[in-house]
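**Q** Sequence and predicted structure below; questions after.
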Amino acid sequence: MLAPTSATQADVVFVTPPKSAPGWILEAICREIGSRLPGLDIRYCHHGEALPQASRYFFSHYMFYVGSLSKVRTVRRGQSFVFATHLEADKHGIPNESLARLLDSSDGVICMNEVLRAELQRLGVAPHRLGVAVGAASIQTYRPHVRQPDGKVGFCSAYYARKSPDLVLEIVKKLPHRQFLLLGKGWRDYPRFDELERQPNFSYVEAPYTEYPGYYAQMSVFVSASQLEGGPIPLLEAMMSNAVPVASRTGFAPDVIRHGHNGFIFDLPADANEVCSLIEQAYGLDTDVAATAAGYDWVPYAARIAALMGIPAPSTTTQGRAATA
């Protein structure tokens, strides 16, 4: 274990999304990791607030690191680690090549999938700075269920254009004999949502996150149709619940799915007929999908993050010290 170097210096400061962005999954990821770093002084700081002195900083988004570079260089006594899920140059207004140069000034970049690690290396980030920690979910929360021949086909995401809403609609219309459940938020902003909601085999649910396990238990197949992902985390939640995944080749889907064994992967751009065919194949799969996802629990995930930051492996039972918000 590491001891604080002073009464005021934290061992690890997690830089979380700004207060103006409540509910962002990155904050939840930080707190899940921090709660599993025993014996350390763990603190949380919203991006944009004054950074406490620390031995290590964990920036939950690369733009938080970019925006804090001058502050980190002024106050830091330790190292900076940057968590990266996927690249969106147009959204953030910084070319990928420029971002790579800035990331190469950090002490480490923790990628959520192998494809991103390879891309950042291609862009010029030194290989020794790059590591991969595929996402996690709780095996205590997402319990396996027995899949049913008439179980639902599920989707789970907030609405964004990159979530392929038109593809979702097309799939629902092409499989009228299947029942579809979309779990998420913001989908009423989809211009064609009225058409989607009118489909007799479709239901849309906005529910508290605590109720998600009950909805996953209704699914026999889970579809992730995104054009761009870092994860997605719901893919792991669904797999832990024993739903068969049918996922686009993006994010960590290729890291966790063996095509034809514990799920199916389709290439982008996606063809609705191909996806529908894979959904039908998924109903015939007899693999214990939950068993293949059990290793992606938060406990080994926190241990992997700790190792990438040079922190001794955390105990599987001990929780971290009370955190400072």
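**A** That came in fine, so what should we check first?

**Q** use CA for all of it now, contacts and neighbours both
**A** Fine.

**Q** If we ignore the residues flanking it in sequence, what's nearest L167?
**A** Excluding the flanking residues, the one nearest L167 by Cα to Cα, 6 or more residues apart in numbering is A272, at 6.4 Å.

**Q** Next, work out how far apart the one you found and I42 are.
**A** Separation of A272 from I42 (Cα to Cα, to the nearest Å): 46 Å.

**Q** buried ones in the helix or strand where S203 lies?
**A** Following DSSP states H and E, one finds S203 within strand 202-205. Using 16 or more other Cα atoms under 10 Å as the test for burial, strand 202-205 gives 202, 204.

**Q** what about stretch 29-42, start to end distance?
**A** 14 Å.

**Q** With stretch 118-132 instead?
**A** End-to-end distance for stretch 118-132: 10 Å, by Cα to Cα.

**Q** so C111 makes contact with R117?
**A** Yes - the criterion here is Cα atoms under 8 Å, and C111 meets it with R117 at 5.8 Å.

**Q** what packs against the helix or strand harbouring I279?
**A** Per DSSP H and E, I279 falls inside helix 272-283. Judged by 3 or more Cα pairs under 8 Å, 6 or more residues apart in numbering; DSSP states H and E, helix 272-283 is in contact with helix 165-174, strand 219-224, strand 244-248, strand 264-266.

**Q** Distance to L182 added to these, as TSV?
**A** Shown next, in TSV, are the helices and strands packed on helix 272-283 (distance: least, Cα to Cα, whole Å):
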stretch	distance to L182
helix 165-174	9
strand 219-224	10
strand 244-248	15
strand 264-266	19
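
**Q** next, the one to line up against it:
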Amino acid sequence: MEPAHAHVAAAGEGDHDTLLGLLQRVQSAALRALGPHDFDPKLYVDLPLAPGADRAAAEAALASVTTREDMETFLARYFASAGSDLVEADPPDFEAEPRGFLPRVASREARAWALEVHALWKDLARRVAPDVAARPGRHTLLPLPGRVVVPGSRFREVYYWDSYWVVRGLLVSKMYDTAKDIVLNLVYLVEEYGFVLNGARSYYTNRSQPPLLSSMVLELYKATGDLGLVRRSFPSLLKEHNFWVSELHNVEIMDNHGRVHNLSRYQAMWNKPRPESATIDEELASKLNSTAAKEKLYHQIASAAESGWDFSSRWMRLDVL
């Protein structure tokens, strides 16, 4: 079996990489032109090329961008808005008040609030626009076969471990078809990349997130009895398991009795600034003197992001703060 990390190295080549390289240069130029106040580096690597815009022409035009006005004109000419390559998609299994919804909640106020939360599914449901699959070199968004539910705000794409909580919520809302779509989207990513990516962007092919796909399949099976989904997912669950026990993630730990235990660890396949946070990571690493020290820091940051705990005191050495 081909190692998952070898597959990922190949996935970083080609059109996505050339667009991503341009967008990272746009990101750096935007920081210089706009300044650091309220600057969101992720916005720039999420931009799709505008219809009819040429990447090479955008690359050439970027060289003359120095002011805020220059940057605003440049972005309007060459790029569509971030998130525009996801289109709204009303989930067909949504009901304003599903039968059997939260049967043990008697409080009127609590029930009204829960129904307001339930109604958010319509606001967060999307489909990947057809152009993403047809012309992947114009997007950092990755194609997915089914409906998606996005976290919202600046998180415009599917995320791995967020999807676990989304699926749990959809099951409470009796939205079984949408929950199944989400699971099958993640299965698709395993089939394409050998593991579930951190998120459905080309810049997330360097790491995963907590491996909860098997738990999602189990929760959906318990709610629906859909054995076909289990059979459909099982080969991908095995493939994901192989990814997490591979040499890359495996670590041997000896206990007090001398017994060796094989565990899996978060270990991103990356030693550069994260594209979605490159300006932040570069500033943090600027205090380090050597390339090796910077690469180690970048790797550790990406690995912490793979854990889903980005960032908490769990990964801080309080004795050196």
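**A** The structure has been received and is ready for your questions. As the structure is a computational prediction, the values presented were derived from the model and not from experiment.

**Q** Fetch the TM-score of the aligned pair.
**A** Between these two chains, after superposing, the TM-score reads 0.23 (TM-score structural alignment, normalised by the length of the second structure); 123 aligned residues with a Cα RMSD of 6.2 Å.

**Q** thinking again about what came up before, what comes into contact with the strand holding S203 of the first structure?
**A** With contact meaning Cα atoms under 8 Å, 6 or more residues apart in numbering, strand 202-205 of the first structure is reached by 172, 179-185, 196-197.

**Q** Mind checking which of those are in helices?
**A** Among these, the members found in helices (DSSP state H) are 172, 196-197.

**Q** Would you write a ChimeraX line that selects the buried entries of those?
**A** The buried residues among those can be selected in ChimeraX (16+ other Cα under 10 Å) with this line:
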select :172,196
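
**Q** sorry, back to before: A272 and I42 of the first structure: who's more crowded?
**A** I42 (25 against 18; other Cα atoms under 10 Å).

**Q** Test my guess that the more buried one contacts V15.
**A** No - counting by Cα under 8 Å, I42 of the first structure sits too far from V15 to count as a contact (11.1 Å).

**Q** still on that earlier bit, is it possible to get CSV of the contacts of strand 202-205 of the first structure that adds distance to E97 of the first structure?
**A** As requested, those are exported to CSV (distance: Cα to Cα, whole Å):
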residue, distance to E97 of the first structure
V172, 39
Q179, 44
F180, 41
L181, 40
L182, 36
L183, 36
G184, 33
K185, 33
L196, 39
E197, 42
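
**Q** And the strands in the second structure?
**A** 86-88, 125-128, 148-149, 250-254, 260-264 (DSSP state E).

**Q** Same check on the stretch 1-150 of the first structure?
**A** Secondary structure of the stretch 1-150 of the first structure (DSSP state E, counting those that start in this stretch): strands at 10-16, 42-46, 54-59, 79-84, 108-111, 130-132.

**Q** most neighbours per residue, which of the helices and strands packed on helix 272-283 of the first structure?
**A** Scoring those by mean neighbour count under mean count of other Cα atoms under 10 Å gives strand 244-248 as the most buried, with a mean of 28.

**Q** quick check: angle from that one to strand 219-224?
**A** 10 degrees (axes from the mean of the first three to the mean of the last three Cα atoms, to 10 degrees).

**Q** by contact count, what packs against strand 244-248 of the first structure?
**A** With contacts taken as 3+ Cα pairs under 8 Å, 6+ apart, strand 244-248 of the first structure sits against strand 219-224, helix 233-240, strand 264-266, helix 272-283.

**Q** what is in contact with C111 and R117 of the first structure at once?
**A** Joint contacts of C111 of the first structure and R117 (Cα under 8 Å, 6+ apart) are 130-132.

**Q** Let me know the closest of those residues to E280 of the first structure.
**A** V132 (32.5 Å; Cα to Cα).

**Q** Surely the closest one is in contact with G108?
**A** No - look at V132 of the first structure against G108 with Cα under 8 Å: they stay out of range, at 10.5 Å.

**Q** Comparing these two, which shows the higher neighbour count?
**A** More neighbours surround G108 than the other of V132 of the first structure and G108, with 23 against 19 (other Cα under 10 Å).

**Q** Now do the more buried one against L169 of the first structure, distance only.
**A** Distance of G108 of the first structure to L169 of the first structure, given as Cα to Cα: 40 Å.

**Q** Going by neighbour count, which of the contacts of strand 202-205 of the first structure comes out on top?
**A** F180 leads the contacts of strand 202-205 of the first structure on contacts (other Cα under 10 Å) with 25 neighbours.

**Q** So that residue versus I110 of the first structure, what's the distance?
**A** The separation that F180 of the first structure has from I110 of the first structure, given Cα to Cα, amounts to 35 Å.

**Q** same deal with S220 of the first structure?
**A** According to Cα to Cα, S220 of the first structure stands 32 Å off from I110 of the first structure.

**Q** number of nearby residues for the residue lying closest to Q79 of the first structure once chain neighbours are set aside?
**A** Leaving aside its chain neighbours, Q79 of the first structure sits nearest to R56 (4.7 Å; criterion: Cα to Cα, 6+ apart). The number of residues packed near R56 of the first structure is 23, by other Cα under 10 Å.

**Q** follow-up on the earlier one: isn't the residue nearest to L167 of the first structure right up against E170?
**A** Yes - with contact defined as Cα under 8 Å, A272 of the first structure and E170 form a contacting pair (6.6 Å).

**Q** Quick one: the helices in the second structure, in order.
**A** So, for the second structure - with DSSP H - the helices run 4-11, 15-34, 41-45, 55-62, 68-78, 108-124, 130-134, 160-172, 176-193, 213-224, 227-244, 278-285, 291-306.

**Q** about what we covered before: please dump the shared contacts of C111 and R117 of the first structure into a markdown table; it should also carry distance to V72 of the first structure for every row.
**A** Supplementary listing: the shared contacts of C111 and R117 of the first structure in a markdown table, determined by distance: Cα to Cα, whole Å:
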| residue | distance to V72 of the first structure |
| --- | --- |
| L130 | 20 |
| G131 | 21 |
| V132 | 23 |
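
**Q** for those residues, which one is nearest S98 of the first structure?
**A** L130 (16.6 Å).
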